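**Student:** only geometry, no sequence info:
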């Protein structure tokens, strides 16, 4: 079993989680204006990524530029990993490849705690990625605990590139934002991504 095998309903039972579904979970988060470079790249890349229609194209042309913008805004004090094995507990099925891992550490040669955000790319169905993303968030929580980093909040993102959905894990409680944020509002997406880093720092 691996992250991709989990269904959300199954996870709730297996790991004794509680779940809340909230509209506009991040409504109070301020937008952050994208750089001219990001705005230009998205304008050029989005039509091409959609035309190609593959998960890889969406990841490379839409998702990565936004995540790199976040990393630059934070002066590279976080690390960003793509397509990385994140094997935390094989017995619990918490193993497999994560599309993107963000750690609150500048170390870029290997994944170092605390892992704070997991981003899962899906070609066209956000709902199908919820179970996988939450499983990765649980793994990050366990990984951090084992490394002596008891971070209270773990964030998750499931995105097609065009639409972004945000999740939050605090203890045993999962919050899912019922709102999907379109990439046309990249300023809001960037604002939420940056706020997850700030929230994590505050709660350390």
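**Tutor:** All right, it came through fine. Keep in mind the model is a prediction, meaning the values are calculated, not measured.
**Student:** all contacts plus neighbour counts: C-alpha atoms, from now on.
**Tutor:** Will do.
**Student:** Tell me the secondary structure at residue 155.
**Tutor:** State at residue 155, reduced to three classes by DSSP: H, G, I helix; E, B strand; the rest coil: strand.
**Student:** got the contact list for it?
**Tutor:** 116, 117, 118, 137, 166, 167, 168, 169, 196 (C-alpha atoms under 8 Å, 6 or more residues apart in numbering).
**Student:** how far away is it from residue 197?
**Tutor:** Distance, residue 155 to residue 197, using C-alpha to C-alpha, to the nearest Å: 9 Å.
**Student:** mind listing what the residue nearest the centre of the chain touches?
**Tutor:** Central residue of the chain (C-alpha atoms, centre = their mean): residue 119, 2.8 Å from the mean position. By C-alpha under 8 Å, 6+ apart, residue 119 lies in contact with 98, 99, 100, 101, 133, 156, 157, 158, 159.
**Student:** do that again at 7 Å, thanks
**Tutor:** Contact partners of residue 119, counting by C-alpha atoms under 7 Å, 6 or more residues apart in numbering, are 99, 100, 101, 156, 157, 158.
**Student:** So which residues of this protein form strands?
**Tutor:** Under the criterion DSSP state E, the chain contains strands at 18-22, 79-85, 97-103, 115-121, 153-159, 163-170, 173-177, 181-182.
**Student:** And those strands: which comes nearest residue 52?
**Tutor:** strand 115-121 (15.2 Å; C-alpha to C-alpha).
**Student:** before we move on, the earlier item: just curious, which of the contacts of residue 155 is nearest to residue 88?
**Tutor:** Of these, the one sitting nearest to residue 88 (C-alpha to C-alpha) turns out to be residue 137, at 11.1 Å.
**Student:** burial of that closest one, as a residue count?
**Tutor:** Residues near residue 137, counting by other C-alpha atoms under 10 Å, number 29.
**Student:** where's it relative to residue 24, distance?
**Tutor:** In this view, residue 137 and residue 24 are 20 Å apart by C-alpha to C-alpha.
**Student:** Residue 86 too?
**Tutor:** 30 Å.
**Student:** what's the first-to-last distance across stretch 77-92?
**Tutor:** 31 Å.
**Student:** Near the closest residue to residue 150 other than its chain neighbours, how many other residues are there?
**Tutor:** Of all residues not flanking residue 150 in the chain, residue 144 sits nearest, at 6.1 Å (C-alpha to C-alpha, 6 or more residues apart in numbering). Neighbour count for residue 144, taken as other C-alpha under 10 Å: 20.
**Student:** what about versus this one:
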């Protein structure tokens, strides 16, 4: 009976249920938290349009002080700007199910998914996960993001795309932290802030271009 119950609990897990300890034990990944994943970053000039949007939106989002407000008013405009810079070579999904392997708990709704394809009607590969941190706490989103990155790797493999490095992003809107998964799960030692938006955008572009390059090799 207990064994059956345990199986049911595992199958009912979702991305947001994982802890980093469970990620390490279940998927046999070591974690590294002392690495600067992006030691050299080319800053990207932020358009006047995005600057105007954020100038209006940020004070309002911070005053409302909910995850939904930060998502809609800060994160979404930044990701839309990324798509615009890339001439719509990527697709952007928000609040969609990404069910890859329910038996392993790799299923559930993702806050954002960036797909390296123009197709906007369905998720294509490779995939970059963006997680909204809960309670304005970056650490709260790290395990969820790691789980989604593992799912992205499996998803890519099923699609025939052997991408060595998978990237993930955790953000509160105000703060941004990046993850990288190859043989080790790297959690960037640095945290970036909205005042560094040109650097954040530069990193986002680097991530997308890196995965585009790998998918073509």
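**Tutor:** Arrived safely. Fair warning: this is a prediction, and the values are worked out from it, not measured in the lab.
**Student:** related to what we said a few turns ago, who has more neighbours out of residue 86 and residue 24 of the first structure?
**Tutor:** Using other C-alpha under 10 Å as the criterion, residue 86 of the first structure and residue 24 rank with residue 86 on top: 19 against 15.
**Student:** Which of the strands of the first structure sits closest to residue 43 of the first structure?
**Tutor:** Among these, strand 181-182 comes nearest to residue 43 of the first structure, with 13.4 Å by C-alpha to C-alpha.
**Student:** Identify all contacting residues around that closest one.
**Tutor:** Under C-alpha under 7 Å, 6+ apart, the answer for strand 181-182 of the first structure is 162, 163, 164, 165, 189.
**Student:** Have a look at how far, on average, that strand is from the second structure.
**Tutor:** Aligned to the second structure and superposed, strand 181-182 of the first structure gives a mean residue distance of 0.3 Å (mean C-alpha distance after the TM-score superposition for the first structure).
**Student:** before we move on, the earlier item: next, see which of the contacts of residue 155 of the first structure are matched by contacts in the second structure.
**Tutor:** Mapping those onto the second structure (both residues aligned by TM-score structural alignment, their matches' C-alpha atoms under 8 Å) leaves 117, 118, 137, 166, 167, 168, 169, 196 still in contact.
**Student:** Tell me the spacing between the alignment partner in the second structure of the last one and residue 180 of the second structure.
**Tutor:** Going back to what we said before, that points to residue 196 of the first structure. In the second structure, residue 196 of the first structure lines up with residue 207, judged by TM-score structural alignment. For residue 207 of the second structure, the distance to residue 180 of the second structure equals 10 Å [C-alpha to C-alpha].
**Student:** Then residue 31 of the second structure?
**Tutor:** Residue 31 of the second structure is 10 Å from residue 180 of the second structure, by C-alpha to C-alpha.
**Student:** Turn the strands of the first structure into JSON lines, including distance to residue 51 of the first structure.
**Tutor:** Converted to JSON lines, the strands of the first structure look like this (distance: least, C-alpha to C-alpha, whole Å):
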{"stretch": "strand 18-22", "distance to residue 51 of the first structure": "32"}
{"stretch": "strand 79-85", "distance to residue 51 of the first structure": "23"}
{"stretch": "strand 97-103", "distance to residue 51 of the first structure": "21"}
{"stretch": "strand 115-121", "distance to residue 51 of the first structure": "17"}
{"stretch": "strand 153-159", "distance to residue 51 of the first structure": "17"}
{"stretch": "strand 163-170", "distance to residue 51 of the first structure": "16"}
{"stretch": "strand 173-177", "distance to residue 51 of the first structure": "28"}
{"stretch": "strand 181-182", "distance to residue 51 of the first structure": "17"}
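**Student:** Quick one: closest of those strands to residue 41 of the first structure.
**Tutor:** strand 181-182 (15.9 Å).
**Student:** mind checking how far the aligned partner of residue 89 of the first structure in the second structure is from residue 9 of the second structure?
**Tutor:** In the second structure, the residue paired with residue 89 of the first structure is residue 101, using TM-score structural alignment. Counting by C-alpha to C-alpha, the gap from residue 101 of the second structure to residue 9 of the second structure is 14 Å.
**Student:** same thing with residue 35 of the second structure?
**Tutor:** Look at residue 35 of the second structure and residue 9 of the second structure: by C-alpha to C-alpha, they are 34 Å apart.
**Student:** can you count the residues close to residue 63 of the second structure?
**Tutor:** 11.
**Student:** now the one 5 residues further on
**Tutor:** Taking other C-alpha under 10 Å as the neighbour definition, residue 68 of the second structure ends up with a count of 13.
**Student:** and it, what pairs with it in the first structure?
**Tutor:** With TM-score structural alignment as the criterion, residue 68 of the second structure matches residue 56.
**Student:** With residue 148 of the second structure instead?
**Tutor:** Aligning on TM-score structural alignment places residue 148 of the second structure opposite residue 136 in the first structure.
**Student:** I figured its match was touching residue 5, is that so?
**Tutor:** No - Residue 136 of the first structure is beyond contact range of residue 5, at 11.4 Å (criterion: C-alpha atoms under 7 Å).
**Student:** These two - which one has more neighbours?
**Tutor:** Neighbour count, other C-alpha under 10 Å: between residue 136 of the first structure and residue 5, residue 136 has more, with 32 against 14.
**Student:** Distance-wise, check that one relative to residue 92 of the first structure.
**Tutor:** Note on residue 136 of the first structure: its distance to residue 92 of the first structure, by C-alpha to C-alpha, is 12 Å.
**Student:** which ones are touching residue 40 of the second structure?
**Tutor:** Counting by C-alpha under 7 Å, 6+ apart, residue 40 of the second structure touches no other residue.
**Student:** That'll do, ta.
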